[in-house]
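Novice: I'll drop the sequence and a predicted model, then ask my questions.
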Amino acid sequence: MMMNLFSSFDPSTNFNTSINWFSSTIGLIILPPLFWLVPSRFSVIWNKITLTLHQEFKVLTNSKYQGSTLIFISLFTFILFNNFLGLFPYIFTSSSHMALTLTLALPLWLSFMIYGWTMNTMHMFTHLVPQGTPGILMPFMVLIESISNVIRPGTLAIRLSANMIAGHLLLTLLGNTSSSVPSSLISILIIVQILLLILETAVSIIQSYVFAVLTTLYSSEVN
């Protein structure tokens, strides 16, 4: 039962092939043609979303460069698209794997750390000791802040993958028990699964937004 429950997250078992990771590139085929239909509803709505994200990320980064928010908007778009793909049947959920989430989080965190400690060394040292900390507690605060800083890419990756796995596991578990449920309760089971699917849609949006916002906040600390 446990092997069947977790088999939907195995890249090599959906279609007995190892190319399921190519689901992350489906957006390159679907999304670009939609922008040629100008002014389409999709382009208008997406422009409003990106403009709102740009204004919010610009405040968080406190950067004077115009294109500083482009990487975070692209990160939000990529994660959101992969999260949505996982809600469709027979499509591999790549954002539920640490191989993808850690690949997104670790290089960004490393680049922030390298830039911060190279260009703003004293500024990075001041972040290790919060303002108003008593002198006797400073060594402990430096240790705690250093550990919390080191585990940031891991927490980003685990947060995204765990939230994606949790809802999919619940949907899979309910779907596997449908054969043993009395026919009088099938309608209730279907309603519950629809509600869970709506919840998973909201989680897909929220988690991609949280990942992008936390990455933006981490970048603002090195300036």
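Specialist: Cool, the structure landed.

Novice: contacts, neighbours, all on C-alpha from now
Specialist: Fine.

Novice: so which elements touch whatever helix or strand Val213 lives in?
Specialist: Element membership for Val213 (DSSP states H and E) is helix 186-220. If you count contacts as 3 or more Cα pairs under 8 Å, 6 or more residues apart in numbering; DSSP states H and E, helix 186-220 packs onto helix 41-61, helix 70-85, helix 98-119, helix 152-176.

Novice: using a markdown table, lay out these together with distance to Leu196 and mean neighbour count.
Specialist: Shown next, in a markdown table, are these (distance: least, Cα to Cα, whole Å; neighbours: other Cα atoms under 10 Å):
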| stretch | distance to Leu196 | mean neighbour count |
| --- | --- | --- |
| helix 41-61 | 25 | 15 |
| helix 70-85 | 14 | 19 |
| helix 98-119 | 23 | 16 |
| helix 152-176 | 7 | 18 |
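
Novice: okay if I get the ones you listed as CSV plus distance to Leu197?
Specialist: Output for the helices and strands packed on helix 186-220, formatted as CSV (distance: least, Cα to Cα, whole Å):
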stretch, distance to Leu197
helix 41-61, 23
helix 70-85, 11
helix 98-119, 22
helix 152-176, 8
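
Novice: nearest to Tyr209, out of the ones you listed?
Specialist: helix 70-85 (6.1 Å; Cα to Cα).

Novice: could you check the angle helix 41-61 makes with that closest one?
Specialist: 130 degrees (axes from the mean of the first three to the mean of the last three Cα atoms, to 10 degrees).

Novice: same for helix 70-85, what does it pack against?
Specialist: Against helix 70-85 (3+ Cα pairs under 8 Å, 6+ apart) you get helix 41-61, helix 186-220.

Novice: ok, and here's another one to check against it:
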Amino acid sequence: MNATTNADKKVERKISWYLYVFAFIIASTLFSVGVYVGMMINQNAMSRIDNDISAINEQVSTMGLLLLLEENNSAFCPVYKSELAKIDGMREKLGYELSLMEEQRGFSSPAVKNDYMVLQGQSYLLSKKIKELCAEDKNVFVLFFYDNKNCSDCKQQGDNILRARDSAKNKEFIRIYAFDGGIESAIVEAFEKQLNIIAHPTTIIGSERYVGAISENDLRKAMENAD
């Protein structure tokens, strides 16, 4: 009787061991599939963002060409400002999506990020040109230089800038251009060299420069009083 019982226990232990191994294999397979699917979803999302960036860059280039062809004809100012407002809305939406991918999903693409920096730079230069051409243009430019890798205050400063803009009296005229100095980007390096950016975060609002973390209230006042 005891011999039979011991044999049964050995069989049970052997079956249990096989079940554990089988369960481990299934769990590992499901985990690997989940990781792969997640990577594919992230890559597809990043590819879509990059395509959208390219499309907006083409719009910016077209507007720049129109400015040249019309030889700075101010009669087109209403058209320029209307189209630029649309571009700014799409540009900011893409920036939010990129931040979401990096901060919440932990997925980034240096190439796509660089393309977005190019879009930021081209959009700013176009906006600046239109402001010079159109005397009634009330836009206020906010240039935000940050470093996601080596700046403890940059994330908070970026959030403060957005909240300050959203609560400012002239919020519809405030244009924010953010440049990541922590990546390899020729256009960011050019802007930082031209504007003598030596620390992050640095925020330029109109003609005023602010180095380091600035409160939301002070940022809002600066935006409302910018020249």
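Specialist: Okay, I see it. Quick caveat: nothing in here was measured; it's all calculated off a predicted structure.

Novice: quick one: TM-score?
Specialist: For this chain pair, the superposition-based TM-score is 0.27 by TM-score structural alignment, normalised by the length of the first structure; 82 aligned residues with a Cα RMSD of 3.7 Å.

Novice: if I look at the most centrally placed residue in the second structure, how far off is Gly158 of the second structure?
Specialist: Nearest residue to the geometric centre of the second structure (Cα atoms, centre = their mean): Gly95, 3.1 Å. In this view, Gly95 of the second structure and Gly158 of the second structure are 12 Å apart by Cα to Cα, to the nearest Å.

Novice: quickly find the element holding the residue nearest to the centre of the second structure.
Specialist: In the assignment (DSSP H and E), Gly95 of the second structure maps to helix 77-103.

Novice: and for Met141 of the first structure?
Specialist: Here Met141 of the first structure, judged by DSSP H and E, is contained in helix 138-150.

Novice: same thing with Gln157 of the second structure?
Specialist: Going by DSSP H and E, Gln157 of the second structure is in helix 154-167.

Novice: quick one, the helix or strand just after that helix and helix 154-167 angle?
Specialist: Scanning forward in sequence from helix 154-167 of the second structure by DSSP H and E, the next helix or strand is strand 174-180. Calculated by the same axes, to 10 degrees, strand 174-180 of the second structure forms an angle of 170 degrees with helix 154-167.

Novice: now find how far off-centre strand 174-180 of the second structure is within its chain.
Specialist: Mean-position distance between strand 174-180 of the second structure and its chain equals 10 Å (Cα atoms, centre = their mean, to the nearest Å).

Novice: stretch 117-130 of the second structure too?
Specialist: So, by Cα atoms, centre = their mean, the centroid of stretch 117-130 of the second structure is 16 Å from its chain's centroid.

Novice: buried residues, it. List them.
Specialist: Using 16 or more other Cα atoms under 10 Å as the test for burial, stretch 117-130 of the second structure gives Met117, Val118, Leu119, Gln120, Gly121, Gln122, Ser123, Tyr124, Leu126, Ser127, Ile130.

Novice: who does the helix or strand hosting the fourth one touch, helix- and strand-wise?
Specialist: Assigned by DSSP H and E, Gln120 of the second structure falls within helix 110-133. Using 3+ Cα pairs under 8 Å, 6+ apart, the elements in contact with helix 110-133 of the second structure are helix 2-69, helix 77-103, strand 174-180, helix 186-194.

Novice: reformat the ones you listed as TSV; add distance to Ala111 of the second structure.
Specialist: Formatted as TSV, those follow (distance: least, Cα to Cα, whole Å):
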stretch	distance to Ala111 of the second structure
helix 2-69	9
helix 77-103	12
strand 174-180	13
helix 186-194	12
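
Novice: out of these, the one nearest Asp218 of the second structure is which?
Specialist: When those are compared by Cα to Cα, strand 174-180 sits nearest Asp218 of the second structure, at 15.2 Å.

Novice: what packs against that closest one?
Specialist: For strand 174-180 of the second structure, the elements it packs on are helix 110-133, strand 140-146, judged by 3+ Cα pairs under 8 Å, 6+ apart.

Novice: same for the last one, what does it pack against?
Specialist: The helices and strands touching strand 140-146 of the second structure, judged by 3+ Cα pairs under 8 Å, 6+ apart, are strand 174-180, strand 202-205.

Novice: which of those strands sits most buried?
Specialist: strand 202-205 (a mean of 22; mean count of other Cα atoms under 10 Å).

Novice: list the contacts of that one.
Specialist: 140-146, 209-212, 222-223, 226 (Cα atoms under 8 Å, 6 or more residues apart in numbering).
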